[in-house]
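Q: Predicted model and sequence below, questions to follow.
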Amino acid sequence: MIYAFLNQKGGVGKTTLSIHTAAELSNRGRRVLLIDADPQGSSLGWSNHRETADFTVVGMAKATIHKEIESLARDYDDVVIDGPPRVTELARSIILAADIVIIPLQPSPMDVWAAAETVDLVREAQMFNPEIKCCLALNRKIANTAIGRDVREALKELDVPILKSDIGQRVAFAESAASGTTVLDQKRSKAANEIKRFVDELRRLP
């Protein structure tokens, strides 16, 4: 399966969710390739600090991913793509390469507007490949706040599935990024449980 994390807005947590999805899939015995397709190279930077190589991370910020994905994915069960911000030919190439496009967003009006633009890109690609799936994922959500509920209501207008497994605003994600680890290394943490539920839901998508 090829999972692509995309949103034309930066700072929504694409890299965090890409790394943790790859790590959780690897923990489940899957052979995983994480493609860092963001010119900023954050996933690659994280991997350079990681002591264990439980999955493969490569950099490929080129608008030819859709043409090369078959050969790239040949030796893996799953591929996770950490996409760039902004609408570019690279983003379009990533969408065409993906089985599922996950659009992370924070609970804010600006993130909803940016998500809508990314959904439009996906729909454009679906004209060439109707099999491409798309879903929205709420990230950095602050528990028990009205804005989380309000955003879900606003997102219904996009007519795209919204994952039920929200990811909370937790210091553990920032701390793990700095040390080349993941929250999954703290097996019983709330953050780890959120990631596990998130990946469970991704894998159940029809």
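A: That came in fine, so what should we check first? Numbers count the residues shown, from 1 in each chain.

Q: From here on, just use CA atoms for contacts and neighbour counts.
A: Will do.

Q: residue contacts, residue 162?
A: Residues counted as contacts of residue 162 (Cα atoms under 8 Å, 6 or more residues apart in numbering) are 135, 136, 137, 138, 152, 155.

Q: Try it again at 10 Å.
A: By Cα atoms under 10 Å, 6 or more residues apart in numbering, the contact set of residue 162 is 102, 103, 104, 134, 135, 136, 137, 138, 152, 155, 156.

Q: what does residue 193 give?
A: Each residue near residue 193 by Cα under 10 Å, 6+ apart is listed here: 167, 183, 184, 186, 187.

Q: Looking at those residues, spot the one nearest residue 3.
A: For the contacts of residue 193, the closest approach to residue 3 (Cα to Cα) belongs to residue 167, at 17.2 Å.

Q: With residue 179 as the reference, measure out to the nearest residue to that closest one once chain neighbours are set aside.
A: Nearest non-adjacent residue to residue 167, counting by Cα to Cα, 6 or more residues apart in numbering: residue 139, 4.7 Å away. Computed as Cα to Cα, to the nearest Å, the residue 139 to residue 179 distance reads 21 Å.

Q: who has more neighbours, the two?
A: Under the criterion of other Cα atoms under 10 Å, the comparison of residue 139 against residue 179 puts residue 139 first, with 22 against 14.

Q: How many residues are close by residue 81?
A: Using other Cα under 10 Å, residue 81 has 32 neighbouring residues.

Q: Below is an additional structure, to be compared with the one above:
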Amino acid sequence: MAGRVITIAQQKGGAGKTTLAIHLAVTWARAGKSAALVDIDPQGSLSYWYAQREATLGADATGITHLQISGWRTQREVERLAKTHDVVVIDSPPHAETDARIAVRTAALVVVPVQPSPMDLWATRPTLDLARVEKRPVMLVMNRVPARGRLLDAVAAKAAELGVPVAAESLGNRIGFAGSLMDGLTLAETDPKSKGVEELEALAAEIWTALD
């Protein structure tokens, strides 16, 4: 098995990086793929979520593999997981330090969540520069999108000018994404028929296609 490694990277805080990593991994797991989540962010938010998931569902019923790691062993451990899983999703640290570089270097695709505002778009530049240096493909994902309006279209157009692919699918500004994490779950597990789940499944499918 040669699993696909996807790194979720964004140097600006508040972009929804960890929430996106969790929801994508669980979405793929629910679709029948073996998925692993790797937390190399010193904040450890993903690992706190996973501990709550074990408490809620049981250690043997989480449906995904979790690893918290940092430092020089990161690339080796990610490559090891990729041999036994269909997809490995890395939640990277917010700064372009060694761990972030390793996470980007290891990825088949770097997914960069960005909220639809000029400030957030400008803040992606260090992440895009890092991916360019490491020669890794990138996809921007519009996250926490309000009701569609001119601002979203304008930001998407400016993002395209950066020469980076922008996902056609976006995620709405839905409280259910964050709310579901409190119990170690995801929106698909707390409100499976919601619009947000439709968006997630469509985005996950688009990202998977981009890896082919």
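A: On my side now, so go ahead. Quick caveat, the model's predicted, so the values are computed rather than measured.

Q: Let's see which of the contacts of residue 162 of structure 1 end up in helices.
A: 152, 155 (DSSP state H).

Q: For structure 2, which segments count as helices?
A: Under the criterion DSSP H, structure 2 contains helices at 17-30, 45-57, 74-82, 98-106, 118-122, 125-133, 150-161, 175-179, 187-190, 195-210.

Q: out of the contacts of residue 162 of structure 1, which one sits closest to residue 13 of structure 1?
A: Nearest to residue 13 of structure 1 among those is residue 104, at 6.6 Å by Cα to Cα.

Q: OK, contacts around that closest one?
A: 5-7, 9, 11-15, 17, 111-112, 115, 135-140, 162-163, 166-167 are the contacts of residue 104 of structure 1 under Cα under 10 Å, 6+ apart.

Q: May I see the ChimeraX selection of the buried members of these?
A: Buried subset of the contacts of residue 104 of structure 1, written as a ChimeraX selection, criterion 16 or more other Cα atoms under 10 Å:
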select :5,6,7,9,12,13,14,15,17,111,112,115,135,136,137,138,139,140,162,163,166,167
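
Q: Could you dump the helices of structure 2 into CSV with distance to residue 65 of structure 2 added?
A: Listed next are these as CSV, based on distance: least, Cα to Cα, whole Å:
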stretch, distance to residue 65 of structure 2
helix 17-30, 10
helix 45-57, 9
helix 74-82, 9
helix 98-106, 17
helix 118-122, 31
helix 125-133, 26
helix 150-161, 33
helix 175-179, 20
helix 187-190, 17
helix 195-210, 18
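
Q: closest one to residue 66 of structure 2 among those?
A: Minimum separation from residue 66 of structure 2 across the helices of structure 2 (Cα to Cα) falls at helix 45-57, 7.3 Å.

Q: Give me the contacts around that closest one.
A: For helix 45-57 of structure 2, the external contacting residues (Cα under 10 Å, 6+ apart) are 17-19, 21-22, 37-41, 44, 58-68, 91, 181-186.

Q: ok, 8 Å please
A: Under the contact criterion Cα under 8 Å, 6+ apart, helix 45-57 of structure 2 has outside partners 18, 22, 39, 59-62, 66-68, 91, 181-185.

Q: same deal with stretch 115-123 of structure 2?
A: 11-12, 15, 114, 142-145, 151-152, 155-156, 159.

Q: which two from these end up farthest apart in space?
A: Using Cα to Cα, the contacts of stretch 115-123 of structure 2 reach their maximum pairwise distance at 11 and 151, which is 21.9 Å.

Q: between the two, which one's more packed in?
A: The neighbour comparison of residue 11 of structure 2 against residue 151 (other Cα under 10 Å) goes to residue 11, with 22 against 14.

Q: Looking at structure 2, name the residue matched to residue 46 of structure 1.
A: Structural alignment (TM-score structural alignment) places residue 46 of structure 1 against residue 49 in structure 2.

Q: Residue 190 of structure 2 versus that match, what's the distance?
A: Relative to residue 190 of structure 2, and taking Cα to Cα, residue 49 of structure 2 is found at 15 Å.

Q: which residue sits closest to the aligned partner of residue 99 of structure 1 in structure 2, ignoring its sequence neighbours?
A: Aligning on TM-score structural alignment places residue 99 of structure 1 opposite residue 108 in structure 2. Spatial nearest neighbour of residue 108 of structure 2, chain neighbours left out: residue 5 (5.4 Å); criterion: Cα to Cα, 6+ apart.

Q: Trace the one you found over to structure 1, please.
A: Counting by TM-score structural alignment, residue 5 of structure 2 lines up with residue 2 in structure 1.

Q: From residue 195 of structure 2, how far off is the aligned partner of residue 146 of structure 1 in structure 2?
A: When structure 2 is aligned by TM-score structural alignment, the residue opposite residue 146 of structure 1 is residue 150. Distance of residue 150 of structure 2 to residue 195 of structure 2, given as Cα to Cα: 21 Å.

Q: Tell me the residue in structure 1 aligned with residue 71 of structure 2.
A: Aligned against structure 1 by TM-score structural alignment, residue 71 of structure 2 finds its counterpart in residue 62.

Q: okay, now that match: neighbour count?
A: Residue 62 of structure 1 has 15 neighbouring residues, counting by other Cα under 10 Å.

Q: I figured residue 83 of structure 1 hits residue 36, correct?
A: Yes. If you go by Cα atoms under 8 Å, residue 83 of structure 1 and residue 36 touch, sitting 7.0 Å apart.

Q: still on that earlier bit, pull the contacting residues for the match of residue 71 of structure 2.
A: Residue 62 of structure 1 neighbours (Cα under 8 Å, 6+ apart): 37, 90.

Q: Roughly how far does it sit from residue 84 of structure 1?
A: With Cα to Cα as the criterion, residue 62 of structure 1 and residue 84 of structure 1 are 11 Å apart.
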